[in-house]
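>>> no sequence on this one, just coordinates:
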């Protein structure tokens, strides 16, 4: 039975469209010029796309599937010490949501990773199952490398200096969130995750083979069809600000499923807390003045959360807080 805290009003559950429009699937083994143009076009149009031949080895992907399932099946007593409702705790296991706009049908293990010095982070991760730390360490290292390469391709496409996104823009924590969406007894009355935009530069989602992710596009919800071994790439609000609105950050949500469980692994690159985010000077001109304020990243995260809460989860209203 669905808990009352997870039940949503019908107006918060508009159906997705049945459309011929699909997210672009970009083959990163193609020519560099072709790949960067495809990513730039997809970023402008959708804020989302999928990538294949991305450099994360298939063996690592299969190992992640195995250890994520093994962790899920561990006895409750082996995971009890990881549970926490404190969203300021870097490494924790929790249910419901990190959003204050409601509770949702999901469980999540969130782990923080630092680069350099990943070995220190690993010591804070779960010790069970046996290969957990080894596999997660390989995965986050390769996924982070993929994300940095995508950002470098964007630099080239936008005409920004080489390495523009290196350093403080991406040397904060890397968060790896493994999210389990169990079969839901009343899938039509709740969500796995509510409509939201990610706040950071870039998020990479390994979403398995069960559909559920939807992206808001041209006034409707667009279903994202899973592609085997692909990552879904999601550009966040920070990138929208840095590009002065050239790249869009799109709302997205996750539906529940009455019959099938779904697992996704979400890797998010974060800025240094003290980094001041704002439009890149190289993209500004008299005809294209800054549209967003300069804000320290830690304040940006806090103020966005506050604006989202005060607006009842209205993402557009929350983003307006940072516009000039």
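Perfect, thanks for sending it. Every value quoted in this text rests on a predicted model; they were computed, and no experiment measured them.

>>> use CA for all of it now, contacts and neighbours both
Fine.

>>> show me the helices in this structure, by range?
Shown for the chain, the helices assigned by DSSP state H span residues 32-45, 58-72, 76-79, 118-122, 132-158, 237-242, 297-310, 315-320.

>>> next, the buried residues of the first one.
Using 16 or more other C-alpha atoms under 10 Å as the burial criterion, the residues of helix 32-45 that qualify are 35, 36, 37, 38, 39, 40, 41, 42, 43, 45.

>>> what's the closest of these to residue 200?
Comparing the buried residues of helix 32-45 against residue 200 with C-alpha to C-alpha picks out residue 43 as the nearest, at 14.6 Å.

>>> show me where the stretch 151-300 of the chain has strands.
According to DSSP state E, counting those that start in this stretch, the stretch 151-300 of the chain carries its strands in the segments 174-181, 191-196, 202-206, 213-217, 220-223, 231-235, 252-255, 262-269, 276-277, 295-296.

>>> got the ones you listed as TSV, with distance to residue 71 columns?
Below are the strands of the stretch 151-300 of the chain laid out as TSV (distance: least, C-alpha to C-alpha, whole Å):
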stretch	distance to residue 71
strand 174-181	10
strand 191-196	20
strand 202-206	17
strand 213-217	23
strand 220-223	29
strand 231-235	22
strand 252-255	22
strand 262-269	12
strand 276-277	37
strand 295-296	36
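
>>> second structure for comparison follows:
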């Protein structure tokens, strides 16, 4: 590592975070080992030897069946996934494959730019409140930094997106977002209708939309780091485009009979599937469903082979929207497992704390709920 930041916590933080060089800046220096600031505690590292094998029940769901005689089977598969793993993949989803391929190339090109061109979007200096470039999740508070750089683009309307998002990615990102919005509404409608509820999808429940482009540089010691730590998403539903390298892992809720895993959680990889999109349930749907749907705890591993990208679309309630269990479900269940909260407050709590599994849900949990 360059002498400027060698074994100096403050210098590394300034270089990576404050100056906007990011993890890619470290890699470009030619480092051969992971800096101490990125070494995760042993319990947070991802062991490839202790992973569950994906089964047929978790193969991609073909959404073209929603328009045919097999609609009920497809709906059942979506609902079952939301009630159990909280993650599933979809094909024939309506987002053009051309857009997905272009988007992955665009993400790689964006992060290949000189650091100065990306750093203009650092939170403190960004010319737009809709765009933020950064690294890790909450570097000021994290015990160990995440091996990830990202750019986040908030959506308000098409005109502001085209005016304020970065020129070299805005058009394809907007096309991806708008196509994903159609998919999100379709999925949320299915899930709400299965909650013994006759209500339409409230616009406020899916009123906040944001796209991230995440970049995970090749890591010299992937066994010591994480790309993203254990967390669940705060919003309603997330649509994620993976590249072909992989590294996304989901925590299994069910217990295992294997003694080797008896006292520790088991994780399963969501393998990349060409042309597929990954869907995961967020905290807001778990709260609204009174716990029937499961927000998925997940994390990302780094790799030493090559740099990878992922592009999620986060759909969440509007900050002024109040989220809580549907009254008809509370009546049916006989208990409210969550209290009603203003989503803006939930979001502030989420972004104010480091990743720690599904601890974010405690903000809305009723103290004596099961």
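Arrived safely. All of these numbers come straight from a predicted model, not from anything done at the bench.

>>> ok, which of the helices of the first structure comes nearest residue 286 of the first structure?
When those are compared for distance to residue 286 of the first structure using C-alpha to C-alpha, the nearest one is helix 237-242, at 17.0 Å.

>>> tell me the residues of the second structure aligned with that closest one.
Residues 283-288 of the second structure are where helix 237-242 of the first structure lands when matched by TM-score structural alignment.

>>> please say which position in the first structure residue 221 of the second structure maps to.
If you follow residue 221 of the second structure across to the first structure using TM-score structural alignment, you land on residue 186.

>>> re earlier: looking at the helices of the first structure, which is buried most?
Compared across the helices of the first structure, helix 237-242 shows the largest average neighbour count, a mean of 25 (mean count of other C-alpha atoms under 10 Å).

>>> what about it, how far off from the second structure?
Taken against the second structure, helix 237-242 of the first structure registers an average deviation of 0.4 Å after superposition, with mean C-alpha distance after the TM-score superposition for the first structure.

>>> what's that helix packed up against?
Helices and strands touching helix 237-242 of the first structure, as assessed by 3 or more C-alpha pairs under 8 Å, 6 or more residues apart in numbering; DSSP states H and E, comprise strand 276-277.

>>> what residues in the second structure pair up with the strand it packs on?
Counting by TM-score structural alignment, strand 276-277 of the first structure pairs with residues 322-323 of the second structure.

>>> average offset between the matching stretch and the first structure?
Stretch 322-323 of the second structure versus its aligned partner: 0.5 Å mean (mean C-alpha distance after the TM-score superposition for the first structure).

>>> now that stretch, how far from the centre of its chain.
The chain centre lies 21 Å from the centre of stretch 322-323 of the second structure; the measure is C-alpha atoms, centre = their mean, to the nearest Å.

>>> which residues sit against that stretch?
Counting by C-alpha atoms under 8 Å, 6 or more residues apart in numbering, stretch 322-323 of the second structure makes contact with 205, 284, 287, 288, 317, 340, 341, 342, 343, all of which sit outside it.

>>> looking at these, which is nearest residue 305 of the second structure?
Among those, and counting by C-alpha to C-alpha, the member closest to residue 305 of the second structure is residue 284, at 35.8 Å.

>>> give the contact list for that closest one.
Contacts for residue 284 of the second structure were tallied using C-alpha under 8 Å, 6+ apart; they are 234, 235, 236, 316, 317, 323.

>>> which one of those residues sits closest to residue 197 of the second structure?
Residue 197 of the second structure lies nearest to residue 323 out of the contacts of residue 284 of the second structure, by C-alpha to C-alpha, at 15.5 Å.

>>> state the distance from the closest one to residue 305 of the second structure.
When distances are taken as C-alpha to C-alpha, to the nearest Å, residue 323 of the second structure and residue 305 of the second structure turn out to be 42 Å apart.

>>> in terms of neighbours, single out the busier of the two.
When residue 323 of the second structure is set against residue 305 and neighbours are counted by other C-alpha atoms under 10 Å, the residue ahead is residue 323, at 24 against 12.

>>> from residue 58 of the second structure, how far out is the more buried one?
According to C-alpha to C-alpha, residue 323 of the second structure and residue 58 of the second structure sit 29 Å apart.

>>> let's have the contacts of residue 284 of the second structure in a markdown table, adding distance to residue 51 of the second structure.
As requested, these are exported to a markdown table (distance: C-alpha to C-alpha, whole Å):
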| residue | distance to residue 51 of the second structure |
| --- | --- |
| 234 | 25 |
| 235 | 27 |
| 236 | 27 |
| 316 | 30 |
| 317 | 33 |
| 323 | 34 |
